[in-house]
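[1] How does the following fold in three dimensions:
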Amino acid sequence: MALSSGTRSLFGELASWGAAAAILIVGVVHYDTLRGGLNEALGIADLPATSEPQSANALVESTSTPVSHSGREELRAQQDGHYYARAEVNGRLLDVMVDTGASMVALTYEDAERAGLNLKPSDFTGRVSTANGTAAVAPVMLDRVSIGHVQVRNVRAAVCERGKLEKTLLGMSFLSRLERVDINQGRLTLIE
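    I've put the predicted structure just below:
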């Protein structure tokens, strides 16, 4: 039995989202390993730990004013070695972690609501494994994602079901659309 072109197209789209979800899973599950290997390959030393832990909110606040030029933003690594920023997603400000190890933008359910995405249970068509167990995800298209002067339109993303993702990740579906992404001496530079 031959499949119609619409059915073939649907299967192709499902396969693409499945592959994206698999890459996201690998990125989330093996993030520390991938990051350590990247730092070693680039010759970047891990940042020393301090005796005073900082909350993720404090880290975001300290990076909410990145060094910027038109079409360029620079973020500094925080004490935990991660890059945090305040991103505008669909016109709403969200605290995110910029994650070169994530294949795509992954939104927490709560951040998706803040960004104006009204999801129904039937929208959660994919399944991924996270550090918090298996989660259902809803594939979405974000109109606009920006950090300061760096902006990308029509960004593919996935929304995790409530409680399955601790922080929104700004992954490669955003970063790969930039002209350049550089990591050097604890600074992440994004160039549009």
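[2] contacts and neighbour counts: CA atoms only from here.
    OK.
[3] Would you mark the buried spots in the longest helix seen in the chain?
    Identified as the longest helix of the chain according to DSSP state H is helix 5-29. Using 16 or more other CA atoms under 10 Å as the test for burial, helix 5-29 gives 17-18, 20-29.
[4] Tell me who's in contact with the most centrally placed residue in the chain.
    Taking CA atoms, centre = their mean, the centroid of the chain lies closest to Leu170, which sits 2.2 Å from it. Leu170 makes contact with 96-100, 102, 104-106, according to CA atoms under 8 Å, 6 or more residues apart in numbering.
[5] repeat that for 7 Å
    If you count contacts by CA atoms under 7 Å, 6 or more residues apart in numbering, Leu170 has them with 96-99, 104-106.
[6] Let's compare: structure for the following, please.
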Amino acid sequence: MSSATVSLFGSFALAAVGAAGLAYTLTHPGVLAGFVERAKATSGLTQQASLGQTNGALTSTEEAPRRQSGVVTLPAGDYGHFQAEADINGRDIGVMVDTGASLVALTYEDARRAGISVMPSDFTHTAQTANGIARVAPVTIQRISIGDITVRNVAGVVSERGASERTLLGMSFLGRLSRVEMRGGTLVLQE
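    Purely as a prediction, here's the structure:
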């Protein structure tokens, strides 16, 4: 087994663990809140220390602007899905945020638009999708940006032509952010 294959399997495993942890955290917010409270207590932080300071006035993070440097807030769309325009290798591509996807999964057509070319012989792996098992080509995406957030050298896959309808922004991107938080009908991403 080549070192590239071992590295790819390692990336898949790391992304799967990250997806499971994020899914658990999103479905059990009390666990994370308890952890944060214990961390504050052991580090001596007070409620005031957890609030932002602006011109001498304290403001809670709830009152912060919807768009800050390195922070993007996405409203839920149809059926509760979070969609965005991402800049992938310099091309605007519509994506759906999918915490259940281990990797960024590009449609064949979106990959071509982003300058990623794959040959039929590149479809060496399979992936479980909502529509069943699909053949995919592993790739490294040079750059993905959403708003002020940019992540470089992102592991991804390209699906066969016509096999998928939408590019999915999975955990290989989301797992590299410092914060991914669902709050009401919004998704907050922070670099």
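[7] quick one on the thing from earlier: okay, the buried residues of helix 5-29 of the first structure in CSV with distance to Leu142 of the first structure next?
    Output for the buried residues of helix 5-29 of the first structure, formatted as CSV (distance: CA to CA, whole Å):
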residue, distance to Leu142 of the first structure
Trp17, 15
Gly18, 18
Ala20, 16
Ala21, 17
Ala22, 20
Ile23, 19
Leu24, 17
Ile25, 20
Val26, 22
Gly27, 21
Val28, 21
Val29, 24
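[8] Closest to Arg180 of the first structure out of the residues you listed?
    Set against Arg180 of the first structure, the nearest of these by CA to CA is Gly27 (20.4 Å).
[9] Quick one: neighbours of Thr140 of the second structure, just the number.
    When neighbours are counted by other CA atoms under 10 Å, Thr140 of the second structure registers 13.
[10] Check the secondary structure at it for me.
    Secondary structure, DSSP: H, G, I helix; E, B strand; the rest coil: Thr140 of the second structure is strand.
[11] quick one: the counterpart of it in the first structure and Asp32 of the first structure, what's the gap?
    Matched by TM-score structural alignment, Thr140 of the second structure corresponds to Met141 in the first structure. Distance of Met141 of the first structure to Asp32 of the first structure, given as CA to CA, to the nearest Å: 27 Å.
[12] Repeat that for Glu13 of the first structure.
    Glu13 of the first structure is 30 Å from Asp32 of the first structure, by CA to CA.
[13] So Val71 of the second structure sits against Gln190, correct?
    Yes: counting by CA atoms under 7 Å, Val71 of the second structure does reach Gln190; the two are 4.4 Å apart.
[14] in the helix or strand Ala138 of the first structure falls within, what counts as buried?
    Under the criterion of DSSP states H and E, Ala138 of the first structure resides in strand 133-147. By neighbour count with 16+ other CA under 10 Å, strand 133-147 of the first structure contains the buried residues 135-140, 142, 144-147.
[15] can you give me the angle that strand makes with helix 5-29?
    90 degrees (axes from the mean of the first three to the mean of the last three CA atoms, to 10 degrees).
[16] what's the mean distance for strand 133-147 of the first structure versus the second structure?
    Strand 133-147 of the first structure, aligned to the second structure and superposed, deviates on average by 0.9 Å (mean CA distance after the TM-score superposition for the first structure).
[17] now for that strand, which elements pack on it?
    For strand 133-147 of the first structure, the packing partners by 3 or more CA pairs under 7 Å, 6 or more residues apart in numbering; DSSP states H and E come out as strand 83-89, strand 126-130, strand 150-160.
[18] Next, report how far the second one is displaced from the centre of its chain.
    When you say that, I think you mean strand 126-130 of the first structure. 15 Å (CA atoms, centre = their mean, to the nearest Å).
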